[in-house]
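*Asks:* coords below, sequence missing:
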């Protein structure tokens, strides 16, 4: 029994050494890997007084920007006005789920890219492209990317909304539109976009509302009070929308409203 126990202990020790041997052999390589290289988090200053960031910090900033990209698309582009108008149009037609919300969002996104293409192209040519070519620093690239969006949002924002948020924040009037910070411009821009979207929606609603009133009056005069006026007026509203080529007219009007204002 004692011999068997000794053999078992020896085999156990041999198994442990077999597991530890690869780790011992990899220790010199691990020491080489742990040698000091490029620091992960570092900020250095050049001769011009500007600061440069390590690749790790730049990647971290890029990932942070990507997480905020959906919110930026909603509050800094034409997406808000377009999707609100589409939603009001669907309500005016009396269609609860047609077109579906996914279709409306996709259409609004691609129309937003079409409208914002001059802004995006200018931001890429003046900010992103020189940064990738290592001609400017990160701070200069951000400032150049910010400028086209700032100009676009200022062109769509009402002065009354800017004054409202300036008074709320306790700031005085700005001498030029370029001095308006993004913290004040974004809420003023969203407020103006919602106002404009509701104005367009009101104009869209009127002809369909007239059709509903006419159909309801005719049904009431004929004594068909049990028949829903919405059910009868829906084909007429669809026919009117198709005859005037409503989708092309609506999207063309939305796109031109941004181009004319900017």
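*Replies:* Structure received. A quick note: this is a predicted structure, and the numbers were derived from the prediction, not measured. Residues are numbered from 1 along each chain as shown.

*Asks:* CA atoms for contacts and neighbours, from now on please.
*Replies:* Fine.

*Asks:* Could you tell me which residues within the helix ranked longest in the chain count as buried?
*Replies:* Across the chain, the longest stretch assigned as helix under DSSP state H is helix 182-221. Within helix 182-221, the residues scored as buried using 16 or more other Cα atoms under 10 Å are 184-194, 196-198, 200-201, 204-205, 208, 211-212, 215-216, 219.

*Asks:* just stretch 92-112 next, same as before
*Replies:* For stretch 92-112, by 16+ other Cα under 10 Å, it's 92-94, 104-105, 107-109, 111-112.

*Asks:* Reformat these into a markdown table and put distance to residue 160 and secondary structure next to each item.
*Replies:* Conversion of those to a markdown table gives the following (distance: Cα to Cα, whole Å; DSSP: H, G, I helix; E, B strand; the rest coil):
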| residue | distance to residue 160 | secondary structure |
| --- | --- | --- |
| 92 | 29 | helix |
| 93 | 33 | helix |
| 94 | 34 | coil |
| 104 | 31 | helix |
| 105 | 30 | helix |
| 107 | 31 | helix |
| 108 | 27 | helix |
| 109 | 28 | helix |
| 111 | 28 | helix |
| 112 | 25 | helix |
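
*Asks:* alright, now check it against this:
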């Protein structure tokens, strides 16, 4: 009985609310425009008026501003890709993923956690470069001392130097891409175009990351082979070797301070 009464009250409120709303407004007969008790100026002040319209530019300055805005939005959209390709993030993320697979870990740590670790390690490694970009490009531009084009050139210099420094001892990839572009052999960093430097840096980082991955896999593969041989000799064919070898891998990794050695060697590889 009480339940039925509550249902009737609920539906009565639903039917009563529209009646109250329309009773507070007066609409002339035959029209849809009316007057409500709410203050129209007050309602207009709450929501700002935003106009998105396409119209013909009046001056060349309007065209230049539209192009600059389009380029700026494009750069913001591809900024994560630039972070991956022009910094130490690429090498760090690949090596951390190799560690996870070498230890036969499926879900721990999650991929988002590994990417977060690689991101903060990238900030630590790239801190001197980012400080130079802030002091030489962003700060003068924000103070109005230089324009956007000059700020871009000043920000490009530390990034170019960082990428070139990683390949300075082995500039094979730079020579490869210079030959593919049919450009003469460079003598200094200034002779290497930025797009070729970025492409060579990506290939170099992939090569170094896979070389580190090979050395990471070797000791754990030996453990897998030993465990698999023991299980075969005992006749335990149906028992997965990975399930038995994973605890031994974790014990070895913890005993040798694997994370400390790994991060230390990764930092040294960027110096």
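*Replies:* Yep, it's here. Everything numeric in this text was worked out from a predicted model, so none of it was measured.

*Asks:* re earlier: pipe the buried residues of stretch 92-112 of structure 1 into CSV and attach distance to residue 138 of structure 1 per row.
*Replies:* Conversion of the buried residues of stretch 92-112 of structure 1 to CSV gives the following (distance: Cα to Cα, whole Å):
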residue, distance to residue 138 of structure 1
92, 48
93, 49
94, 50
104, 36
105, 33
107, 34
108, 31
109, 28
111, 30
112, 27
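
*Asks:* residue range for the helix or strand following the longest helix of structure 1 in structure 2?
*Replies:* Note on helix 182-221 of structure 1: by DSSP states H and E, the next helix or strand toward the C-terminus is helix 229-243. Following TM-score structural alignment, the aligned partner range for helix 229-243 of structure 1 in structure 2 is 241-255.

*Asks:* The residue mapped onto residue 85 of structure 1 from structure 2 - how many residues pack around it?
*Replies:* When structure 2 is aligned by TM-score structural alignment, residue 85 of structure 1 is paired with residue 95. Neighbours of residue 95 of structure 2 under the rule other Cα atoms under 10 Å: 25.

*Asks:* same check, this time on residue 60 of structure 2
*Replies:* The burial count for residue 60 of structure 2: 9, using other Cα under 10 Å.

*Asks:* rewinding a little: I figured the match of residue 85 of structure 1 hits residue 213, correct?
*Replies:* Yes - look at residue 95 of structure 2 against residue 213 with Cα atoms under 8 Å: they come within range, at 6.1 Å.

*Asks:* Give me the contacts around the helix or strand hosting the match of residue 85 of structure 1.
*Replies:* Following DSSP H and E, one finds residue 95 of structure 2 within helix 89-102. For helix 89-102 of structure 2, the external contacting residues (Cα atoms under 8 Å, 6 or more residues apart in numbering) are 83-84, 106, 108-109, 114-115, 118-119, 121-122, 205-206, 208-210, 212-213, 216-217, 220-221, 266.

*Asks:* go on, stretch 116-135 of structure 1?
*Replies:* 77-78, 136-138, 140-149, 152.

*Asks:* which among those end up buried?
*Replies:* Those of the contacts of stretch 116-135 of structure 1 that meet the buried threshold are 77-78, 137-138, 140-141, 144-145, 147-149, 152, by 16+ other Cα under 10 Å.

*Asks:* Among those, which pair sits farthest apart?
*Replies:* Farthest pair in these (Cα to Cα) is 78 and 137. Separation: 29.2 Å.

*Asks:* Give me the neighbour count for residue 125 of structure 1.
*Replies:* Residue 125 of structure 1 has 13 neighbouring residues, counting by other Cα under 10 Å.

*Asks:* Tell me the counterpart of it in structure 2.
*Replies:* Under the alignment (TM-score structural alignment), residue 125 of structure 1 maps onto residue 135.

*Asks:* I'd like the distance between that match and residue 154 of structure 2.
*Replies:* According to Cα to Cα, to the nearest Å, residue 135 of structure 2 and residue 154 of structure 2 sit 10 Å apart.

*Asks:* Show me what residue 150 of structure 2 aligns to in structure 1.
*Replies:* Residue 150 of structure 2 maps onto residue 140 in structure 1, by TM-score structural alignment.

*Asks:* Point out the other helices and strands that the strand or helix carrying its match packs with.
*Replies:* Using DSSP H and E, residue 140 of structure 1 sits in helix 138-156. Packing partners of helix 138-156 of structure 1 (3 or more Cα pairs under 8 Å, 6 or more residues apart in numbering; DSSP states H and E): helix 101-123, helix 129-132, helix 182-221, helix 246-261.

*Asks:* just checking, what packs against the helix or strand that that helix is followed by?
*Replies:* Sequence order places helix 159-169 as the next helix or strand after helix 138-156 of structure 1, per DSSP H and E. Applying 3+ Cα pairs under 8 Å, 6+ apart, we find helix 159-169 of structure 1 packed against helix 182-221.

*Asks:* Tell me roughly how far the helix it packs on lies from structure 2 on average.
*Replies:* Compared with structure 2 after fitting, helix 182-221 of structure 1 deviates on average by 0.9 Å (mean Cα distance after the TM-score superposition for structure 1).

*Asks:* what is the orientation angle of that helix with helix 159-169?
*Replies:* Angle of helix 182-221 of structure 1 versus helix 159-169, following axes from the mean of the first three to the mean of the last three Cα atoms, to 10 degrees, is 130 degrees.

*Asks:* Give the other helices and strands that helix 182-221 of structure 1 contacts.
*Replies:* helix 69-76, helix 79-93, helix 138-156, helix 159-169, helix 229-243.

*Asks:* at 10 Å what do you get?
*Replies:* The contact analysis (3 or more Cα pairs under 10 Å, 6 or more residues apart in numbering; DSSP states H and E) places helix 182-221 of structure 1 against helix 69-76, helix 79-93, helix 138-156, helix 159-169, helix 229-243, helix 246-261.

*Asks:* The nearest residue to residue 146 of structure 1 once chain neighbours are set aside: neighbour count?
*Replies:* Distance criterion Cα to Cα, 6 or more residues apart in numbering; nearest residue to residue 146 of structure 1, sequence neighbours excluded, is residue 123 at 7.5 Å. Counted with other Cα under 10 Å, the neighbours of residue 123 of structure 1 add up to 21.
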